[in-house]
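A.B. asks: quick check, what structure comes out for this input:
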Amino acid sequence: MNRPPVITHLTGSGQIGTVTLDWKPVSWATVVDHYAVYVLTSGSWKLLGKTVYPHFVHRGLGFTGVTRSYRVVTVDAAGNRSTPSAAVDATNLTSVIVSGISVARVGEFDGKGSELALSPAGYASYPTRFPSDVDYTFGTSTPSSDWSYLLPGPADKWAGSKNHRATFRFDLAAVPEQDLDLALWLIDSHASLAGSAVLTVNGTQVERLTFANGATKGSTIADSTYPGSPLKPSYLERPLPRALFRTGQNVIELFKDNGSWIAYDAFGIYARR
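C.D. replies: As a prediction, this is how the structure comes out:
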């Protein structure tokens, strides 16, 4: 039996809830049927999945960092298998909702958007329900009536084909001693036009947040956690320098001036322990 080439340059990088694996593809001289990806579980190598690309994302890993070992096998068109690649270790990131202390939030960080306004399928009512967009004050506003489950973008005709803004207000008794962290979790987003939004804190532009494309199902489905859910959750967490904040009311804005909608799981600010 002629074994296909062994995979080389396997690397792994951890994100929130996922690990991304990449490797050097074998040469075109080998007709590859697929690459088989394995993870070490309880002392044995378990088949995690198959892919025709030199890239694989291990999803659903939870929100506390765990180090796992991975390796990849080349399988050619005749069914011949390579020797396994050298193993690589990768650790998914620990979310700030686990490591930090909640300062202010809207939503439950539970993979569902059902507690938010207009959910699960009332997006067409956004222009009349939120004619001046979302303006939410933590401690006073109510998620089910004051925070839309979708933030539309200029690509959305149903929302007026224009830019939209979500404003989140919360109070601080004092300027924080350490940087704070933003947690922006999505249950889904548009499949090809998730786009981006400008993040502003107290009038200072911090950065442009780019959203992962989803499945375009979250406009009508509110739960990403049940078996077989078609939704594609994603997670954005960013440090926010303490110098941006002030005693009293603070204002965070998401200005959606690019692409289509995103569907929230939850939005929050966390302090470090």
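
A.B. asks: only C-alpha atoms from now on, for both contacts and neighbour counts.
C.D. replies: Noted.

A.B. asks: and Gln205, what is it in contact with?
C.D. replies: Gln205 makes contacts with 198-199, as judged by CA atoms under 8 Å, 6 or more residues apart in numbering.

A.B. asks: give me the distance between it and Val175.
C.D. replies: For Gln205, the distance to Val175 equals 19 Å [CA to CA, to the nearest Å].

A.B. asks: one more, for comparison:
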Amino acid sequence: MSPRPDTITGLHAEPALARTQVSWEPLGFDPLIDHFRVYAVRGESAPGTPRESDLIAKTVYPTFAHTNLDPAGETWTYTVLAVSDAGRRGRPSVPLTGSSLPSVTATGREIARIGDFDGRTLEHHLAPSSYAKIPAEFPGAVIEYEQGADEPGTAWPYLLPGPGDAWAGKKPYRARWTLTLDDAPQADLDLAVWLVDTTRLGGILRVSANDEHVTDIELPVGSTRGSREGDATVPGSTLRRSFHEHALPASLLQAGVNVLELELAEGGWAAWDAVGVFARE
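C.D. replies: A predicted model of the protein is given here:
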């Protein structure tokens, strides 16, 4: 009879925004492993024997990304076991508790935002599918948005094109967001950039504040469906949301008018969910 797979060891949980990356030590080739079964239970404990109702994934790799978690943060307890090519199951691993990182949209105080942090592009200009009008409306590849004067539905197109988009002239579009602060910040603020989808080209979103470079956000490979579909929360949606949050140094900001610029310097378009600036509480 084929031997039983070894018990999974080295279970590890790496926290991220709205996701937890679970990994473990790979097994050898005797027996051959058909797949791993990943079980998860909300909270900090799990039953001694995994319940099939708690199975959240089967994978052939010694890693699994638990995605689409609440951006406010979630805690789950994971158990993994291996199944051989003969269908024999190994004993379950020791359970491991892991938590995703909380978003600044949940922990911070809102200073300004464009759009709603809800997994949809629908409140933005030209959404969900009229992207072809963007080059004509913004021939200079610059989008200007003034906080308090403009609205997402009329002034902030749902896509920011990039140099990989032939339909938009292969230009690095820039979104310039002007906001006024009553006082100069005494501590760093946080910038939240949530996307509903990106293209298979990925890309680099370059962020600056008052003409000073802040960070380059590496955009993940997306499904390239967000140019035509505007709601990633629909059951079965193939849109690939991503969440990016970075510090805005207080030294780059001032009392009065400030300009944040988001330039899609490389790759294809990004579909906005929302962007916001938050003070740390």
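
A.B. asks: TM-score for these two?
C.D. replies: Here the superposed chains carry a TM-score of 0.95, computed using TM-score structural alignment, normalised by the length of the first structure; 272 aligned residues with a CA RMSD of 1.4 Å.

A.B. asks: wait, is Asp188 of the first structure part of a strand?
C.D. replies: Yes: assigned with DSSP: H, G, I helix; E, B strand; the rest coil, Asp188 of the first structure falls within a strand.

A.B. asks: in the second structure, what residue corresponds to it?
C.D. replies: Aligned counterpart of Asp188 of the first structure in the second structure: Asp197 (TM-score structural alignment).

A.B. asks: most centrally placed residue in the second structure?
C.D. replies: Nearest residue to the geometric centre of the second structure (CA atoms, centre = their mean): Ser242, 1.9 Å.

A.B. asks: ok, and the closest non-adjacent residue to that residue?
C.D. replies: Leu195 (5.3 Å; CA to CA, 6 or more residues apart in numbering).

A.B. asks: thought Ala274 was touching that neighbour, still the case?
C.D. replies: Yes: between Leu195 of the second structure and Ala274 a contact is recorded at 7.0 Å, counting by CA atoms under 8 Å.

A.B. asks: tell me the secondary structure at whichever residue in the first structure pairs up with Val221 of the second structure.
C.D. replies: Applying TM-score structural alignment, one finds that Val221 of the second structure aligns to Asn213 in the first structure. At Asn213 of the first structure the chain is in coil, as set by three-state DSSP.

A.B. asks: repeat for Ala106 of the second structure
C.D. replies: helix.

A.B. asks: one more: Gly153 of the second structure?
C.D. replies: With three-state DSSP as the criterion, Gly153 of the second structure was assigned helix.

A.B. asks: wait, doesn't it sit right on Pro128?
C.D. replies: No: taking CA under 8 Å as the definition, Gly153 of the second structure is not a contact partner of Pro128, at 11.2 Å.

A.B. asks: so which of those two has more stuff around it?
C.D. replies: The residue with more neighbours, out of Gly153 of the second structure and Pro128, is Pro128; 21 against 17, by other CA atoms under 10 Å.

A.B. asks: enumerate every residue touching the more buried one.
C.D. replies: Contact analysis of Pro128 of the second structure by CA under 8 Å, 6+ apart lists 121-122, 158, 226-230.

A.B. asks: pretty sure it is in a strand, no?
C.D. replies: No: counting by three-state DSSP, Pro128 of the second structure is located in no strand; its state is coil.

A.B. asks: to which residue of the first structure is Val275 of the second structure aligned?
C.D. replies: Under TM-score structural alignment, Val275 of the second structure pairs with Phe267 in the first structure.

A.B. asks: now Ile56 of the second structure
C.D. replies: Per TM-score structural alignment, Ile56 of the second structure is aligned with Leu48.

A.B. asks: what's the burial count for that match?
C.D. replies: That count, for Leu48 of the first structure with other CA under 10 Å as the rule, works out to 15.

A.B. asks: ok, it touching Tyr38?
C.D. replies: Yes: here Leu48 of the first structure reaches Tyr38: they are 5.1 Å apart, a contact under CA under 8 Å.

A.B. asks: what are the boundaries of the strands in the stretch 101-250 of the first structure?
C.D. replies: 134-137, 150-151, 164-172, 180-189, 196-201, 204-210, 234-240, 248-258 (DSSP state E, counting those that start in this stretch).

A.B. asks: so can I have TSV of those showing distance to Val98 of the first structure?
C.D. replies: Formatted as TSV, the strands of the stretch 101-250 of the first structure follow (distance: least, CA to CA, whole Å):
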stretch	distance to Val98 of the first structure
strand 134-137	24
strand 150-151	25
strand 164-172	21
strand 180-189	11
strand 196-201	23
strand 204-210	22
strand 234-240	12
strand 248-258	22
